[in-house]
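After the sequence you'll find the predicted model.
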Amino acid sequence: MAITAEFERTLDDMLAGLTCFSGAEEKRLAPLLPRDFVLAGNYIKSFPQHAFSVDNSINSDEQYLLSPTCCYPVFYDLKDSQHGESFLITHKNLCFRCEEFYAEGRRQIAYTMREYILMSDTLDTVTAWIDAVKLQVVDALSDLGLKAELEVATDPFFNSNDYKQAFQRDQKLKHEFVIGGVACGSVNLHLKAFSRSCNITSHEGHDYYSACFGLGYDRVQHQYDLARAAADAKGALEHV
């Protein structure tokens, strides 16, 4: 399913207009990650069935992962760097994931996402941002005529017996925005895991807490089209 340019602009403008995303720096990055980048390597090791790997046909030593998220390229871009107390970045790109089956508008091999990534040296700043994101995004989707329910979630890649899934669920680190039974977005608290892995610190040398919000544009458009079709059908019946 190809998202229309008009609806893509609608979602871009909707998110950019929210105060929780005000002042975000836009980054344009390649979705191609070297396999030896720590987050790419961990993803391939943990979820080999989902990893979309590619090689260089000229230089066989070069191996890459097509990123399954928009935040991985951001962390790759920021690795081994120092910054101020807090900063917010946004990045939109195609993401890629191998699946057992595909369903247009629900589960695709390539899909458009926008993410906002906040990094701060204080946990309170990050958790307050997450709370604001949850409230404002639900309201914004409602203005589009879409009812989003917030649900505590875990990443589907983890085995149900994996301690990482249990920790993520028990600590409520991930919440999904569910529309029509489909998870169309999520907000995730990474704690200090990603900043430590990528050596991203404040100028004072503090490890950052980080969080990200991501919205799957293709899934949102699919739910929007379904809602519009249902409304049109209802209107037609009322005029019979």
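Happy to help now that I have it. If you're wondering where the values come from, they're calculated on a predicted model, not measured in any experiment.

contacts and neighbour counts: CA atoms only from here.
Noted.

which residues sit against whatever helix or strand residue 185 lives in?
Per DSSP states H and E: residue 185 is located in strand 182-191. With Cα atoms under 8 Å, 6 or more residues apart in numbering as the contact definition, strand 182-191 has outside contacts at 106, 123, 126-127, 130, 133-134, 173-178, 208-217, 219-220.

Pasting the second one now:
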Amino acid sequence: MNHKLLILRPDEQSKPVQMRLQQQAKQLELGDLKTECFSMVKISSYDDPNSSYVQLLAEPWDAGLMVSVNAARYFAEQKQAWAADVPVPMARWFAVGPTSAAAIAATVGRPVTCPWRQHNSDALLDLPELQQVAGQRWLLVRGHGGREVFAETLRARGADVHYLEVYQRTPVAIKPQLITQWQTQVQGIMVTSAEQLDYFLTAMPSSASTWLAQCYWVVASERLARMLPASYQRACVVADSATPFALTQAWVKAIKNQQDTIL
């Protein structure tokens, strides 16, 4: 096997995945695996005009959720800048997966609960602790204009949900030369974010559709798989989560599927 895998993810989040992929490729004697990371999204701090850190942190909260590592990172930076002396609420904190849970725990100094097997919003909402939330006050730390599914579900269950938006996303343009280069070098694409996938597919010219249909895909959820055009789903493998271990296992399955197809 001699090919390149394109990982649509920020560099800092891709490095653990790249390391595990390289180790797995060597162990299975799959040859030289090259990886390239590209993020379709630029992340930057966002000053929420609807919230005051001092006032927000002083309020009583039953539970809180930070939707990602970025949410934990920018929450920590902004709290240090604007409310360094105000303690983090003594609430129960939740995360979608273990990576974000570790970042949140380091930020709030408290244990963080996340789903064990699958790491997505549906699995989080299925936790026993989130079934009886009527009357509870929840603080949801997220990006500007983030998904509403989690908040809407909690509100339907009777919770009082408040947002704190701490970062914003901006689409990144891809140079035509880079797309041409990918078409000649890349045989597989890995993506863990719906936003990354949406921006990527939107940026692709129609001339790239044949290449994209020939690639194998590794995605982090069924939701992402459903976002792919039908012709791309032919060689799509869904990982159990966005952790490096789960993504690597899904990649191994995708490679074996490719080999079986050739045989």
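That came through, no problem. Source: prediction; values computed, not measured.

TM-score of the superposed pair?
The TM-score (TM-score structural alignment, normalised by the length of structure 1) is 0.28; 115 aligned residues with a Cα RMSD of 6.0 Å.

about what we covered before: in strands, which of the contacts of strand 182-191 of structure 1 fall?
Of these, the ones assigned to strands by DSSP state E are 174-178, 209-216.

Among those residues, which pair sits farthest apart?
The largest separation in those, counting by Cα to Cα, is between 178 and 209 at 25.5 Å.

quick revisit: name the next helix or strand downstream of the strand holding residue 185 of structure 1, please.
On the C-terminal side of strand 182-191 of structure 1, the closest following helix or strand by DSSP H and E is helix 193-198.

Can you give me the buried ones in that next one?
When burial is assessed from 16 or more other Cα atoms under 10 Å, helix 193-198 of structure 1 yields the following buried residues: 194, 195, 196, 198.

Tabulate these in JSON lines, adding columns for distance to residue 167 of structure 1.
Converted to JSON lines, those look like this (distance: Cα to Cα, whole Å):
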{"residue": "194", "distance to residue 167 of structure 1": "16"}
{"residue": "195", "distance to residue 167 of structure 1": "19"}
{"residue": "196", "distance to residue 167 of structure 1": "18"}
{"residue": "198", "distance to residue 167 of structure 1": "21"}
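
Could you pull up the contacting residues of residue 197 of structure 2?
Residue 197 of structure 2 is in contact with 8, 191, 224, counting by Cα under 8 Å, 6+ apart.

Surely the last one and residue 194 touch.
This means residue 224 of structure 2. Yes: counting by Cα atoms under 8 Å, residue 194 is a contact partner of residue 224 of structure 2 at 5.9 Å.

Tell me which helix or strand residue 140 of structure 1 sits in.
Going by DSSP H and E, residue 140 of structure 1 is part of helix 123-143.

related to what we said a few turns ago, looking at the contacts of residue 197 of structure 2, state which has the most neighbours.
Within those, most neighbours by other Cα atoms under 10 Å means residue 191, with 23 neighbours.

Make sure that residue is actually in contact with residue 216.
No: between residue 191 of structure 2 and residue 216 there is no contact under Cα under 8 Å: 11.4 Å.

helices or strands up against the helix holding residue 140 of structure 1?
If contacts are counted by 3 or more Cα pairs under 8 Å, 6 or more residues apart in numbering; DSSP states H and E, helix 123-143 of structure 1 sits against helix 5-16, strand 110-120, strand 182-191, strand 209-216.

Using JSON lines, lay out these together with mean neighbour count and distance to residue 165 of structure 1.
Formatted as JSON lines, those follow (neighbours: other Cα atoms under 10 Å; distance: least, Cα to Cα, whole Å):
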{"stretch": "helix 5-16", "mean neighbour count": "14", "distance to residue 165 of structure 1": "29"}
{"stretch": "strand 110-120", "mean neighbour count": "23", "distance to residue 165 of structure 1": "22"}
{"stretch": "strand 182-191", "mean neighbour count": "21", "distance to residue 165 of structure 1": "13"}
{"stretch": "strand 209-216", "mean neighbour count": "24", "distance to residue 165 of structure 1": "17"}
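
and residue 39 of structure 1, which of these is closest to it?
Checking those against residue 39 of structure 1 by Cα to Cα gives strand 182-191 as the closest, at 12.6 Å.

and that closest one with strand 209-216, angle?
With axes from the mean of the first three to the mean of the last three Cα atoms, to 10 degrees applied, the angle from strand 182-191 of structure 1 to strand 209-216 works out at 170 degrees.
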